[in-house]
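# build me a structure from this.
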Amino acid sequence: MAKAGSRPGATAKKKGPTKGTGGHGRKALEGRGNTPKAEDRVYHKAHKMKRAAENRKATNTLRSRAPRLGGKRASDELVTGRNSVLESLQTKIPSKTLFVMSRIEVDDRVREILTEANKQNLPILEIGRLELDRLTDHAVHQGVALQIPPYKYPDAGNLVLDTMERWHDQQLEVPPLFVALDGITDPRNLGAIIRSVSAFSGNGVIIPERRSAAMTASAWKTSSGAAARIPVAKATNLTRVIQQAKEAGMFVVGLDGGGDIDLPDLELASEPLMIVVGSEGKGLSRLVTENCDQIVSIPISSAMESLNASMAVGIALYEVSRRRSS
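Predicted coordinates for the structure are as follows:
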């Protein structure tokens, strides 16, 4: 009689060991190793939180390196706009960092900017639009900004005395020539004057510590790179520096419309010379005028009230150079 639960035609299976897999299923039993951390799994929320924290840290690092352009402004300055940044790089203005907006539309100017920055081994930082807006104080930056370090001014008195000492020791072939600015507040005028001083082999430009244009990016650009060759020295007291120059054997002449002599009659051109120019409106200050050896006028048409300061300096330097070479 058939056993309960059996079916017709079925054969009983032998009990005992069965044929093994030969180890082929071992790898499946071993699994895939340790489970990755949640923050390392790209699809996990913890990974996104980790990336966000890294981005915040990078942004904070960038903020610590970049100038603060809010209320308390850092001494560093930013040049903004594609044309301005490209011109600054081409004229070799000393720079610290080039900021480039993420996903910037790359045109020919941006390519030139990046090429020039790479030639100068300039650090390039890519940042977001909002961060670049903040750094530039919401100026029109067109996706690029160039960070300029503060200019290191030598002391005016030391520069003049050192130059005169070299002259007395016969280390200079040409008499020293300086230009001092009295109340020039436009950095473009300063840049143009630096360029003229360089063109006519001058030894430096002197500016007062207060109420004067400074070596900003605008002055650097206008100088067309001449500021890298001509020192711009700062005087705590311009009148005192003039007095020191005279004591060292230098003659000081001031440019003014109501001068004692006309420029073509300047006999001091072949001597160590400091030319002082005042602002277009106020002219030379009283103390500076009193300490000049001569006040010189540039003959101009009566239809003109005055010359631009940088233009007047250029004319005076040309006349000095002409007399020294004749």
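
# switch to C-alpha atoms for all contacts and neighbour counts from now on
Will do.

# tell me how far Asp265 lies from Ile295.
Distance check for Asp265 against Ile295: by C-alpha to C-alpha, to the nearest Å, it reads 12 Å.

# who has more neighbours out of those two?
Shown here are Asp265 and Ile295; by other C-alpha atoms under 10 Å, Ile295 has more neighbours (23 against 11).

# tell me the secondary structure at that one.
Here Ile295 is strand, with the state taken from DSSP: H, G, I helix; E, B strand; the rest coil.

# check contacts around it.
Counting by C-alpha atoms under 8 Å, 6 or more residues apart in numbering, Ile295 touches 253-256, 258-261, 289.

# before we move on, what about Ser196?
Counting by C-alpha under 8 Å, 6+ apart, Ser196 makes contact with 313-314, 317.

# so how many other residues sit close to Ser88?
Neighbour count of Ser88, defined by other C-alpha under 10 Å: 25.

# in space, what's closest to the spatially most central residue of the chain - neighbours in sequence excluded?
Closest residue to the average C-alpha location of the chain: Ile148 at 1.9 Å, with C-alpha atoms, centre = their mean. Distances taken as C-alpha to C-alpha, 6 or more residues apart in numbering place Ser95 nearest to Ile148, at 4.6 Å, with adjacent residues excluded.

# ranges for the strands of the protein?
77-80, 97-101, 124-127, 144-148, 177-182, 204-208, 232-235, 251-255, 261-262, 273-278, 294-297 (DSSP state E).

# now those strands in CSV, please, with extra columns for distance to Leu62.
Below are the strands of the chain laid out as CSV (distance: least, C-alpha to C-alpha, whole Å):
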stretch, distance to Leu62
strand 77-80, 15
strand 97-101, 10
strand 124-127, 8
strand 144-148, 13
strand 177-182, 38
strand 204-208, 34
strand 232-235, 31
strand 251-255, 48
strand 261-262, 56
strand 273-278, 42
strand 294-297, 52
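
# how about this one, so we can line them up?
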Amino acid sequence: MTTRRDDRPPGRPRPASYGRRPAAAKPRPPVDEGVSVLYGWHPVVQAVGNAERRLHRLLATENAAARLAAELGPLRITPELVRPNAINALLGPDAVHQGLYLEAEPLPAPRLDDLPDDALLLALDQITDPHNVGAIVRTAAAFGVTGIVTTARHAPGATGVLAKSASGGLEHVPFVTVRNLAEALIELGERGFTRIGLDSEAAVDLDTLEPRRPAVIVLGAEGKGLRERTRTCCDVLAKIPFTGAIRSLNVSNAAAITLYALRMR
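Modelled structure (predicted):
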């Protein structure tokens, strides 16, 4: 004799949730090349609030969408309301997305000769870790840096992890992408920029400098530091005068200390 697993009357369909796990989020097609992916509260709220940023698609949980509307008012894009696992499926379970995922066009990138004559710049010499570059962008936005000079190669894209680490700073500090960093530094020197290379072995202490705008601060990758040709393109090499047992810092922390110590106006 066959025993029924429930007491439904014959012919009545079983409820959809009976004995089943919630359906997994359907996979979405890959993001088009050249589209920036932003996630998390600060990157998304800054991007949606930036009229210069063209938006493609916004996924949000119900709570995150309500919070976003409360922060910005009427939104430029209608969010697709989803469960958190739909965003997890796009980013992976370790991404701290806070219920927000945005696909958008990259911001317009100025050319080197578009920069004003009183600019304050950071130049990154093959710094490839997106967490570090993102933290540098956030610091640059806090100190009013005009732009960040980097190369097309040996640099992470302004999306994903970098954008999350920048915490909205991408909307305020543009990247100036050049083919060759040394040549860019030479061009800036010809325009009157003071080129300051940060070097832990330099003879000059950072706090003894009194530079004025325009200026560019050149930062090297952790471990390798500035490349030799980059060093020769700097007007001065300076170091942070450490007094403790540890004589080096994460490059993003070094950028913050340098910008505060120089406080160029």
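
# got a TM-score for the pair?
In this superposition the chains share a TM-score of 0.72, using TM-score structural alignment, normalised by the length of structure 2; 231 aligned residues with a C-alpha RMSD of 3.3 Å.

# before we move on, the earlier item: out of the strands of structure 1, nearest to Trp220 of structure 1?
Nearest of the strands of structure 1 to Trp220 of structure 1, taken as C-alpha to C-alpha: strand 144-148 at 10.1 Å.

# after superposition, how close is the closest one to structure 2?
Its aligned residues in structure 2 lie a mean 3.3 Å from strand 144-148 of structure 1 after superposition (mean C-alpha distance after the TM-score superposition for structure 1).

# same question, stretch 109-119 of structure 1
Stretch 109-119 of structure 1, aligned to structure 2 and superposed, deviates on average by 5.0 Å (mean C-alpha distance after the TM-score superposition for structure 1).

# can you pick the most crowded of the contacts of Ile295 of structure 1?
Tallying neighbours with other C-alpha under 10 Å puts Gly254 at the head of the contacts of Ile295 of structure 1, with 28 neighbours.

# hang on, the earlier thing: closest one of the contacts of Ser196 of structure 1 to Leu181 of structure 1?
The closest of these, once distances to Leu181 of structure 1 are taken by C-alpha to C-alpha, is Val313, at 10.0 Å.

# for stretch 197-207 of structure 1, list every residue counted as buried.
For stretch 197-207 of structure 1, burial by neighbour count (16 or more other C-alpha atoms under 10 Å) applies to 197-198, 200-207.

# what span of structure 2 lines up against that stretch?
Here stretch 197-207 of structure 1 aligns to structure 2 at residues 140-150, judged by TM-score structural alignment.

# quote the end-to-end distance of that stretch.
With C-alpha to C-alpha applied, stretch 140-150 of structure 2 spans 14 Å between its terminal residues.

# can you pull out the residues in contact with it?
By C-alpha under 8 Å, 6+ apart, stretch 140-150 of structure 2 touches 115, 119-126, 137, 169, 172-178, 181, 256, 259-260.

# biggest helix in structure 1 by residues?
In structure 1, taking DSSP state H as the definition, the longest helix is helix 45-65.

# pull out the buried positions in that one.
The neighbour-count check on helix 45-65 of structure 1 (16+ other C-alpha under 10 Å) flags 47-48 as buried.

# that one: how far from the chain's middle?
On the basis of C-alpha atoms, centre = their mean, to the nearest Å, helix 45-65 of structure 1 is displaced by 28 Å from the centre of the chain it belongs to.

# same question for stretch 40-49 of structure 2.
On C-alpha atoms, centre = their mean, the centre of stretch 40-49 of structure 2 falls 12 Å from the chain's centre.

# how about stretch 286-296 of structure 1?
From the chain centre to the centre of stretch 286-296 of structure 1 is a distance of 35 Å (C-alpha atoms, centre = their mean).

# report the aligned residue range of structure 2 for that stretch.
Aligned by TM-score structural alignment, stretch 286-296 of structure 1 falls on residues 228-238 of structure 2.

# how far does the matching stretch stretch from start to finish?
Stretch 228-238 of structure 2 has an end-to-end distance of 15 Å (C-alpha to C-alpha).

# ok, now stretch 79-89 of structure 2?
This stretch, stretch 79-89 of structure 2, spans 17 Å end to end (C-alpha to C-alpha).

# report how many residues lie close to the closest residue in space to Asn63 of structure 2 that isn't next to it in sequence.
Among residues not flanking Asn63 of structure 2 along the chain, Gly99 sits closest, at 7.8 Å (C-alpha to C-alpha, 6+ apart). For Gly99 of structure 2, the neighbour count with other C-alpha under 10 Å is 23.

# that concludes my questions; thank you for your assistance.
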